[in-house]
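Colleague: sharing a sequence plus its predicted fold:
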Amino acid sequence: MTQRPRPLVMGIVNVTPDSFSDGGQHFDAARAVTHGHALIDAGADWLDIGGESTRPGAEPVSEADELTRVIPVIEGLAGTGIPLSIDTMKPGVARAAVQAGASLWNDVNALQADEALETAAELGCQVCLMHMQGAPQTMQADPVYGDVVAEVEAFLLARVEAAVQAGVSRENIWLDPGIGFGKTLTHNLALMAALPRLAGHGFPLLFGASRKRFIAALDGDAPADQRLGGSIAAALHAARSGAGMIRVHDVRETVQALKIQAAIASAL
């Protein structure tokens, strides 16, 4: 992919009642579409639309409910000229979303569901393979690794090979280390420190740390809506470490920070 002065910024559109940071704020199609337009105006390069929360302890939703939540939003944003991502673990939802206008399947389950690999290959869309230990309901109960960086790296590369063997083009694959998905604070920090290593395999990294709990663990248990500074610090580090796209709630502030960092770097 073409080298950019800064990573792309992906704005989050959660069409859910229970996401950890903004659950319920955009829980109908009209409000979600309006929010999507606001994120575009703020400078988003991509929008990521999700209809099932994957926060720690979240309960799954049915495919029918997820489709009802996300498809009208994708259809409402498909004419904006901004590429759209569908954040789902379900192949049926991904198929309908791509038909409605999405061009990236952002799968926290790394295409491990039944028929997911075959569906991704058939759709021919971009895919993001993320690492998650366990499932959202239990992933933060007691995550344990021998070597978190090596294990996440090995998992992601194995999922790349499974996807390629199924017919997914290597050029369509993104990787995400899954900050906060079955990881302690120590695990998250180790993975962030290792981003250059993970980026060195030739696949663009999608990095998501916006408003996540590890920030509160380092800053007096700050609530989700008071984690902007930590989110931007993580985004800037990811940009310096080779991430290709940063997934965030606070688009305008992140874009501004990345622009300033890129301008400083270009002046050296």
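Modeller: Nice, thanks for sending it over.

Colleague: hey, let's count contacts and neighbours off CA atoms from now on
Modeller: Fine.

Colleague: now the element after the longest helix seen in the chain, going C-ward?
Modeller: Ranked by number of residues, the top helix in the chain under DSSP state H is helix 148-166. Going down the chain from helix 148-166, the next helix or strand is strand 173-176, by DSSP states H and E.

Colleague: in that following strand, what's buried?
Modeller: Neighbour-count burial for strand 173-176 flags 173-176 (criterion: 16 or more other C-alpha atoms under 10 Å).

Colleague: neighbours of G230, just the number please.
Modeller: Counted with other C-alpha atoms under 10 Å, residues neighbouring G230 total 19.

Colleague: H187 looks like it's in a helix, true?
Modeller: Yes - applying DSSP: H, G, I helix; E, B strand; the rest coil, one finds H187 inside a helix.

Colleague: pasting the second one now:
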Amino acid sequence: MECLGPQCAAMLLEWIRTQSESPTISSGEGLGPQARQGLLWKAAPYQEDAPALTTTAELEGALEHLRYAVFRRFQNQLTRSERSRLDNSIENAFFKIDRYLLRTVEAERAAHESEVDRLREEAREGKERVERLRLQARRAELKLAQLTTLTPETFEEFVGELFEAMGYEVQQVGGSGDEGADIRLRRGDLFAIVQCKYHKRGVVGSPELQKFLGSVHHNHAHKGFFVTTSTFSLAAEKFATDHPIELVDGPRLVELVTQALGPGARREPEPSWF
């Protein structure tokens, strides 16, 4: 039956009133009269320009923002302006969270302090790691500019710093009794050795790689890196493709310094006056 006008509105209001007074909810069993659907999100959106946090939901939103900001700041390649913006955002979020927790009861403060401390430690370690990579990259770039004047010993140091900046644990060996390994590397479960050949002229041939392969097996290494300032013969390159040996020649060294060392080794993408 079609319903029009005030009579229909009155019937609708009466139906709504009746439903609100009903002691049960027809769509579920065992739910009391006060049952309500739970909220999917507990956090309120974080407001960068807000002077302070005022509710627990805003605190949760600030923590979510902080987790993302710390991850993005220290796990990604960023421009200088992006780094500066995230540094300010992280510092601002920590400040507002600390002020909010000081005003809360002890139980709520204790429930969040461990998470805040963890994020603060993660940010501190991230800063130290980035700064360490930056310093290593600058030293490597300086040595790269002086590559033609390095001694074999300083070339080994240069290669060791290069691999350290790439995330390896580095042990310089060299000298007599090195068993064909100038440097030993570890990263996770990977164990590798490095042989450094500082040649101003000449080409590294397959006989040297065959001898190096014996060192790889003798050291029970998963992989070997043969690093030289010169180049490799075609026979040497073909030999390396069939064995767990990676070749790093002069041009490849330049690529590693400028690309694989992370944010500290890359030139800023914007002008210095930006």
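Modeller: Alright, I've got the coordinates. What you are looking at is a predicted structure, and each value in this text was computed from that prediction instead of being measured.

Colleague: please state their TM-score.
Modeller: Here the TM-score for the pair of chains, by TM-score structural alignment, normalised by the length of the first structure, is 0.30; 124 aligned residues with a C-alpha RMSD of 5.5 Å.

Colleague: which helices and strands sit right next to the longest helix of the first structure?
Modeller: Applying 3 or more C-alpha pairs under 8 Å, 6 or more residues apart in numbering; DSSP states H and E, one finds that helix 148-166 of the first structure makes contact with helix 116-123, strand 126-130, helix 185-193.

Colleague: how about a cut-off of 7 Å?
Modeller: Contact partners of helix 148-166 of the first structure among helices and strands, from 3 or more C-alpha pairs under 7 Å, 6 or more residues apart in numbering; DSSP states H and E: helix 116-123, helix 185-193.

Colleague: let me have those helices in CSV, extended by distance to V248 of the first structure.
Modeller: Converted to CSV, those look like this (distance: least, C-alpha to C-alpha, whole Å):
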stretch, distance to V248 of the first structure
helix 116-123, 25
helix 185-193, 16
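
Colleague: tell me which of the ones you listed sits most buried.
Modeller: Neighbour counts (mean count of other C-alpha atoms under 10 Å) averaged over each of those peak at helix 116-123, with a mean of 19.

Colleague: just the strands in the stretch 151-274 of the second structure please.
Modeller: 169-172, 183-187, 190-197, 203-204, 223-228, 231-232, 245-248 (DSSP state E, counting those that start in this stretch).

Colleague: closest to V216 of the second structure out of those?
Modeller: strand 223-228 (5.9 Å; C-alpha to C-alpha).

Colleague: helices or strands up against the strand of greatest length in the first structure?
Modeller: Across the first structure, the longest stretch assigned as strand under DSSP state E is strand 8-14. Contacts defined by 3+ C-alpha pairs under 7 Å, 6+ apart place strand 8-14 of the first structure against helix 29-41, strand 46-50, strand 245-248.

Colleague: what packs against the shortest one?
Modeller: To tie it back to what came earlier, the one meant is strand 245-248 of the first structure. Packing contacts for strand 245-248 of the first structure, counted by 3+ C-alpha pairs under 7 Å, 6+ apart, involve strand 8-14, strand 206-207.

Colleague: tally of neighbours for A240 of the second structure?
Modeller: A240 of the second structure: 19 neighbours (other C-alpha under 10 Å).

Colleague: about what we covered before: could I get the buried residues of strand 173-176 of the first structure as CSV with distance to A29 of the first structure?
Modeller: Formatted as CSV, the buried residues of strand 173-176 of the first structure follow (distance: C-alpha to C-alpha, whole Å):
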residue, distance to A29 of the first structure
I173, 29
W174, 28
L175, 29
D176, 28
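
Colleague: which two in those are spaced the farthest apart?
Modeller: For the buried residues of strand 173-176 of the first structure, and using C-alpha to C-alpha, no pair is farther apart than I173 and D176, which are 10.2 Å apart.

Colleague: anything in contact with each of the two?
Modeller: C128 (C-alpha atoms under 7 Å, 6 or more residues apart in numbering).

Colleague: hang on, the earlier thing: so for S85 of the first structure, which of the helices and strands packed on helix 148-166 of the first structure sits nearest?
Modeller: Among these, helix 116-123 comes nearest to S85 of the first structure, with 13.3 Å by C-alpha to C-alpha.

Colleague: by contact count, what packs against that closest one?
Modeller: helix 148-166.

Colleague: adding mean neighbour count and distance to T119 of the first structure, write the helices and strands packed on strand 245-248 of the first structure out as TSV.
Modeller: Shown next, in TSV, are those (neighbours: other C-alpha atoms under 10 Å; distance: least, C-alpha to C-alpha, whole Å):
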stretch	mean neighbour count	distance to T119 of the first structure
strand 8-14	26	23
strand 206-207	28	21
